[in-house]
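Enquirer: let me see the structure of the following:
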Amino acid sequence: MTKVNGELRQWEGTIMIRLGCVILSIASGLAAKAVAADFDPAKLEQIVSSSAEKYVEAFQERDSKKLAALFTEAAVYIDGDGAVFHGREAIQAEYEAYFESASKGELKLELTVIRPIADNVIIEEGVSEFLPEDDGPVSLTRYAATHVQQKDGEWLIAGVRELAPAEMTNHERLKALQWLIGSWNEEVPGRVITTEWTWSADGSYLIARFSMMTEDGTGRAGTHRVGWDAQRKQFRSWVFDAEGSFAEGTWADRDGGWEITLAATLASGESATGVLRYERDGEDAMIVSQLRRVAGGESVPDTETRVV
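Expert: You can find the predicted model right below:
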């Protein structure tokens, strides 16, 4: 298996590890840079993602009381028609009325912006997607929510405003990953990898140009493009290196991190697969895990690296 292992080491250096230098874990997906001194991006993501998970869980259970409990006593909810529901009781009553008449279905929340405006106030923006169990149309609604920390430390929703329903552009969806833009450097045993991320000219993709230099002076380079797949409703990656290897992957938000399932064809013609997992670690670093890798039918041990 010497040939396979050699190709695998090259693949790890230019595709798997390269991706590991640059891809976000967004709690759930996503976050803007923190401007409040007391919060780093990972903490902000945890707060808002936890609230979103509780909201979706209560909504799926059609539990209006549990939903209302996520709001402050004096919260304000403004729906897409401009109707205002003031206070927790009014919000609960509105949910009860909605569940009595609305079809059952699946709710998904896609967080696009998480922005602190004070030490105890966070603004969340996103898109809600409702897929009815029957054959009714899918509903997409933009929204903005304000989270306020209570005296006991709990975070509750102080306000929600539904905005005009609209499909997000690819650029708007990719804003969840725009923290990637800039230079990244990674030093791992035997090699140094540098990556520069930019927007594509039309703003529909994020593009990385990466290079690797080994300790014996050997260099390799390649590109990595990330876009939105409107059919699959998920991010996709396309990676190419100068030696002829290439990989394609799909993204999934799991357990507070992003996992990218990759399938590669090496320059030798061998196939390789693997999963990359990214969890953000503070404002300027992330934890990169390489999981379930197989090349030429041979398993490769998992790894975990902190990248800055």
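
Enquirer: please count neighbours and contacts with C-alpha atoms only from this point.
Expert: Will do.

Enquirer: quickly note the distance from residue 266 to residue 6.
Expert: To residue 6, residue 266 is 11 Å away according to CA to CA, to the nearest Å.

Enquirer: show me what the longest helix seen in the chain is packed up against.
Expert: Using DSSP state H, we find that the single longest helix of the chain is helix 41-60. On a contact count with 3 or more CA pairs under 8 Å, 6 or more residues apart in numbering; DSSP states H and E, helix 41-60 meets helix 64-68, strand 105-118, strand 155-162.

Enquirer: try it again at 7 Å.
Expert: In terms of contacts (3 or more CA pairs under 7 Å, 6 or more residues apart in numbering; DSSP states H and E), helix 41-60 is packed against helix 64-68.

Enquirer: residues contacting the helix it packs on, please?
Expert: 55, 58, 59, 88, 91, 92, 95, 96 (CA atoms under 7 Å, 6 or more residues apart in numbering).

Enquirer: sequence B follows; please return its structure for comparison with A:
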Amino acid sequence: MKTPTAIASLLLLAAIPAVAQDKSAAAPAPAAAAAVSPELAAARETAAAYVAAYNKGDAAAVAALFAVDAEWISNEGVQTSGRAAIEALLKSVFADSKGRTIALGIEAARRITDDVFSVRGEATVSDPDGSSAVNEFTAVHVKRDGKWAITEFTELDDESAPSPATFLQDLAWFAGSWKSTEPDGMKCTVEWSPSGSFLTRTFSIPGAEGDEAREGTEIIGWDAEQEQIRSWVFESDGSFTERTWTPDGDRWLVLSRTVLPDGEVGSEEITVSKVDDDKVSWSIASRSLGGETLPNIGPVTIVRDK
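Expert: Next comes the predicted model:
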């Protein structure tokens, strides 16, 4: 098993601004450089603190930057769940790797919403015998109680990009048949594509009195360029929707934009919460259509159709 090197770089990410780009986060700014933003200055200060903590073998200080329910996936696909488990993993690494040091680099940080951003970077770990290893990684951060917390971290393989299915594992529980507990009679089925690279959701909604029945298909996949789970919905009336999915603990924040058959455009923010393995709650806010504000919807519950 490869040593989980990139996990060590995550402390840096907690203070990175949503649109900052920096290749040498742990290094001081050159004297002749342009004025540094307060956010980037904070990121560099945090990076320096992280390097010091890692090189002292302080697993607790590193783990404190993760959310309590954070997920970390190694470049071999091994998943570690929760801050406590991540701290235990780091303690094991430090115990087996005396004298190891780390250098950090951030390739890009991208704002998703005011409270969410993603980061791509690399960590270079050097051992006393002169050998070193470099791992790239991606991470998602969510602001909770006024502080940034790492909620999802994926270490990338040095030689090849990870399978798209790797990034969809947090939605694997969604596979199966579901039905609404509301009178609308909505039913849907979520299945993996034959290759395992996408999730496909087919749904149907019987028409209420005076309304036509609706059905459609949603394809959920990983966008490697945007480093984001995205989906595309195609409905029987000719409308289509684009969505982005961002994890936040046991819920997902889904930004949605729809184009109706007549060209009118609508948008909304959907919150999908996993209640348990057989129950999901969702609600819709910030709804608009053609520039007009619409009322919120939900929460609505769907249950597994056994």
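
Enquirer: picking up where we left off before, can I get the contacts of helix 64-68 of the first structure in a markdown table including distance to residue 43 of the first structure and neighbour count?
Expert: Shown next, in a markdown table, are the contacts of helix 64-68 of the first structure (distance: CA to CA, whole Å; neighbours: other CA atoms under 10 Å):
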| residue | distance to residue 43 of the first structure | neighbour count |
| --- | --- | --- |
| 55 | 19 | 21 |
| 58 | 23 | 18 |
| 59 | 24 | 19 |
| 88 | 26 | 22 |
| 91 | 28 | 25 |
| 92 | 29 | 20 |
| 95 | 30 | 18 |
| 96 | 33 | 15 |
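
Enquirer: just those residues now: which is nearest residue 225 of the first structure?
Expert: Set against residue 225 of the first structure, the nearest of the contacts of helix 64-68 of the first structure by CA to CA is residue 55 (33.1 Å).

Enquirer: OK, contacts around that closest one?
Expert: residue 67.

Enquirer: from residue 183 of the first structure, how far off is it?
Expert: According to CA to CA, residue 55 of the first structure and residue 183 of the first structure sit 36 Å apart.

Enquirer: check which helix or strand covers the aligned partner of residue 179 of the second structure in the first structure.
Expert: For residue 179 of the second structure, the aligned residue in the first structure is residue 185 (criterion: TM-score structural alignment). Using DSSP states H and E, residue 185 of the first structure maps to strand 182-188.

Enquirer: now for that strand, which elements pack on it?
Expert: Using 3+ CA pairs under 7 Å, 6+ apart, strand 182-188 of the first structure sits against helix 17-22, strand 191-199.

Enquirer: one more pass at 6 Å, please.
Expert: Applying 3 or more CA pairs under 6 Å, 6 or more residues apart in numbering; DSSP states H and E, one finds that strand 182-188 of the first structure contacts strand 191-199.

Enquirer: quick check: residue 217 of the second structure touching residue 234?
Expert: Yes. Residue 217 of the second structure is in contact with residue 234 according to CA atoms under 6 Å; the separation is 5.4 Å.

Enquirer: ok so, going back, and residue 266 and residue 6 of the first structure? Which one has more around it.
Expert: Counted by other CA atoms under 10 Å, residue 266 of the first structure and residue 6 do not tie: residue 266 has more neighbours, with 21 against 11.

Enquirer: surely residue 86 of the second structure is within a strand?
Expert: No. Secondary structure assignment (DSSP: H, G, I helix; E, B strand; the rest coil) places residue 86 of the second structure in helix, not in a strand.

Enquirer: return the distance of it relative to residue 136 of the second structure.
Expert: From residue 86 of the second structure to residue 136 of the second structure the distance is 18 Å (CA to CA).

Enquirer: residue 83 of the second structure too?
Expert: 21 Å.

Enquirer: excluding its backbone neighbours, what's nearest residue 230 of the second structure?
Expert: residue 244 (4.4 Å; CA to CA, 6 or more residues apart in numbering).

Enquirer: residue in the second structure matching residue 225 of the first structure?
Expert: Match for residue 225 of the first structure (TM-score structural alignment): residue 219.

Enquirer: what's near enough to touch its match?
Expert: Contacts here follow CA atoms under 6 Å, 6 or more residues apart in numbering; on that basis residue 219 of the second structure touches 199, 200, 231, 232.

Enquirer: looking at those, spot the one nearest residue 40 of the second structure.
Expert: residue 231 (32.3 Å).

Enquirer: now the helices for the second structure?
Expert: Using DSSP H, helices in the second structure cover 38-55, 59-63, 83-96, 164-168.

Enquirer: give the aligned range of the last one in the first structure.
Expert: In this case it means helix 164-168 of the second structure. Using TM-score structural alignment, helix 164-168 of the second structure lines up with residues 170-174 of the first structure.

Enquirer: tell me how far the closest residue to the match of residue 179 of the second structure other than its chain neighbours lies from residue 296 of the first structure.
Expert: In space, and not counting its chain neighbours, residue 185 of the first structure is closest to residue 194: 4.6 Å by CA to CA, 6+ apart. Per CA to CA, residue 194 of the first structure is found 28 Å from residue 296 of the first structure.

Enquirer: distance check, the match of residue 179 of the second structure against residue 303 of the first structure.
Expert: On the measure of CA to CA, residue 185 of the first structure and residue 303 of the first structure end up 18 Å apart.

Enquirer: more crowded one of those two?
Expert: Neighbours per residue, other CA under 10 Å: of residue 185 of the first structure and residue 303, the larger number sits with residue 185, 17 against 12.

Enquirer: residue in the second structure matching residue 44 of the first structure?
Expert: Using TM-score structural alignment, residue 44 of the first structure lacks an equivalent in the second structure.

Enquirer: what about residue 44 of the first structure, how many neighbours?
Expert: 23.

Enquirer: next one: residue 38 of the second structure
Expert: 10.

Enquirer: go on, residue 193 of the second structure?
Expert: 12.

Enquirer: who's in contact with the aligned partner of it in the first structure?
Expert: With TM-score structural alignment as the criterion, residue 193 of the second structure lines up with residue 200 in the first structure. Neighbour list for residue 200 of the first structure: residue 206 [criterion: CA under 6 Å, 6+ apart].
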